[in-house]
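>>> build me a structure from this.
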Amino acid sequence: MKSVNQLLASAHNLPAVETVQAVPVSAETTAVVNALFRKLRGIFPAWRQAWPSTEALNAAKEEWIQGFAAQGIRSLEQIEFGIQNCRKAQKPFAPSVGEFIAMCRPGPECLGMPSAMEAWIEVLMGTYSHEGVHLAARATGLFDLRGARPDDKGLRQRFDRHYAVILLRAQAGRPMEAVIQIDQKRRKTELQRADEHADRQVQARMIQQGIPADGAQARELLMATLGKRNIS
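Next comes the predicted model:
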């Protein structure tokens, strides 16, 4: 019979599932979760408070699989990181699925990234200690950040939101550049809407002032106006 460490070492990543419903559970996923719960029972002596019976334990495993899929916990590295944090916690009671998921996500310092406050100071100074900070600045808007005040709450909230998304992607081992691509598409749509609104305003003013929308007619009107001025 394989040990817990062997199971964790031989199993592949958990399935990449975007929704909580109808999560496929493979034999490998089952082995990983069973191994995880055996480790948790070894770490937390009061684990029976959370899982007092076999039925409760099995129900918890199903709930944790759903939670992992919904929150992007898909790799053995993430689970192992959570186990390490459980050992550091030095608590008798087992964590909930939400608490364990939080433990699976390394903080920015573990990824070589600054905290949100430190990152905000960096973008105001125009210096970036990590590519993730630069990407968050680009997503926020380099022009807007240029000359921004430290107490600009709206801009700070916008930057924090982008930086949080980039941090989550880094924690999940996903490419951070996708945040820029998504934001650029969103901004392009906003600019298109702004241009369309400006065009409608110009057309409305032209109608109010009796200016023809057709180029040739507008030229004739201009020439006629200039001719009248020359005669007078």
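
>>> all contacts plus neighbour counts: C-alpha atoms, from now on.
Will do.

>>> report the central residue of this protein.
By Cα atoms, centre = their mean, the chain has its centre lying nearest to residue 165, at 2.6 Å.

>>> for it, what are its contacts?
residue 179 (Cα atoms under 8 Å, 6 or more residues apart in numbering).

>>> let's compare: structure for the following, please.
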Amino acid sequence: MDLVFDALGQLFGHKFSSQWGSYDADGAWLAELSHLSRRHLELGISRLRQQVRESARSGDEAWPPQPVAFAALCEPRPEDLGLPAVAEAWREAAGHAHDPAGHRWRHEAVRLAGAAVGWWEITHVQPSRVERLERRFAREYTALINRVMAGEDLTPRQLLEHDGSRSAAELAERAGREAAAQKAEADGLPHAMNADQGLRSLRAALGRNGS
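Just a heads-up that it's a prediction; the model follows:
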């Protein structure tokens, strides 16, 4: 906490020290910032310094933030690390989910977040569930951003879903869905159908052929 208290004391002087003193006596700051690395804290201080400058230019008075507000300033945005914004990353992942191996990704974090959600899931999602899938992608992508911010290498770990972690039944179900989708396309069924719709249509067609 010394880094934070020294920086905020310099930026706000008596406004900060009169409220919080020279150290985190009651642990309020530690409670909000304990999960953050030094790089996160430096990012928050940098943003806060910029806010103070902007206030000075506009003639407004700057006041020190509460611990929870400062913690929010410490959270990295993708742009801070040279990564595409979340919305851009999702569009890239959704647009190339059909051939992730053949695409040159803007950043490895985008590919890893897409893989964590599942390429098959992205390409076969029903329209009513797109928003939910996008939120899941955003969570995975944000977790990767924080790992980059903490200086970690981007490796799959638990974020990614490997076939080795699936049960035999799950693998068989996925294979069946993929086969149904391919058969539906080969039989001229509407391309916009998802695998479930294609499977139902195929069953109906087989029933008609057998009658």
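
>>> picking up where we left off before, quick one: the residue nearest to the centre of structure 1 from residue 136 of structure 1, how far?
Residue 165 of structure 1 is 9 Å from residue 136 of structure 1, where distance means Cα to Cα, to the nearest Å.

>>> residue 197 of structure 1 now?
In terms of Cα to Cα, residue 197 of structure 1 sits 29 Å off from residue 136 of structure 1.

>>> residue 198 of structure 1 now?
For residue 198 of structure 1, the distance to residue 136 of structure 1 - Cα to Cα - is 29 Å.

>>> distance check, residue 61 of structure 1 against residue 96 of structure 1.
11 Å.

>>> how about residue 171 of structure 1, what's its partner in structure 2?
Counting by TM-score structural alignment, residue 171 of structure 1 corresponds to residue 149 in structure 2.

>>> between residue 197 and residue 136 of structure 1, which one's more packed in?
Neighbours per residue (other Cα atoms under 10 Å) separate residue 197 of structure 1 from residue 136, with residue 136 holding more: 28 against 12.

>>> which SSE is that one in?
Using DSSP states H and E, the element containing residue 136 of structure 1 is helix 131-140.

>>> in structure 2, what range does that helix match?
Taking TM-score structural alignment, helix 131-140 of structure 1 hits residues 108-117 over in structure 2.

>>> and that stretch, how far from structure 1 on average?
Taken over the aligned residues, the distance from stretch 108-117 of structure 2 to structure 1 averages 0.6 Å (mean Cα distance after the TM-score superposition for structure 1).

>>> what are the buried residues along that stretch?
109, 110, 111, 112, 113, 114, 115, 116, 117 (16 or more other Cα atoms under 10 Å).

>>> again with stretch 158-168 of structure 1
Those would be 159, 160, 161, 162, 163, 166, 167, 168, for stretch 158-168 of structure 1 by 16+ other Cα under 10 Å.

>>> so what's the closest residue to residue 56 of structure 2 other than its chain neighbours up against?
Nearest residue to residue 56 of structure 2, sequence neighbours excluded (Cα to Cα, 6 or more residues apart in numbering): residue 62, at 7.7 Å. Residues in contact with residue 62 of structure 2, defined by Cα under 8 Å, 6+ apart, are 12, 51, 52, 55, 56.

>>> just give me the match in structure 1 for residue 62 of structure 2.
Aligned partner of residue 62 of structure 2 by TM-score structural alignment: residue 92.

>>> tell me the SS of its match?
Assigned state for residue 92 of structure 1: coil (three-state reduction, DSSP: H, G, I helix; E, B strand; the rest coil).

>>> how far away is it from residue 157 of structure 1?
Residue 92 of structure 1 is 38 Å from residue 157 of structure 1, by Cα to Cα.

>>> give me the number of residues near the counterpart of residue 48 of structure 2 in structure 1?
Structural alignment (TM-score structural alignment) places residue 48 of structure 2 against residue 86 in structure 1. Residue 86 of structure 1 is flanked by 21 other residues according to other Cα under 10 Å.

>>> so residue 86 of structure 1 is in contact with residue 102, correct?
No: Residue 86 of structure 1 lies out of contact with residue 102 (Cα atoms under 8 Å); the separation is 10.7 Å.

>>> neighbours of the residue nearest to residue 7 of structure 2 when sequence neighbours are not counted, how many?
Leaving aside its chain neighbours, residue 7 of structure 2 sits nearest to residue 45 (7.0 Å; criterion: Cα to Cα, 6+ apart). Neighbours of residue 45 of structure 2 under the rule other Cα under 10 Å: 20.
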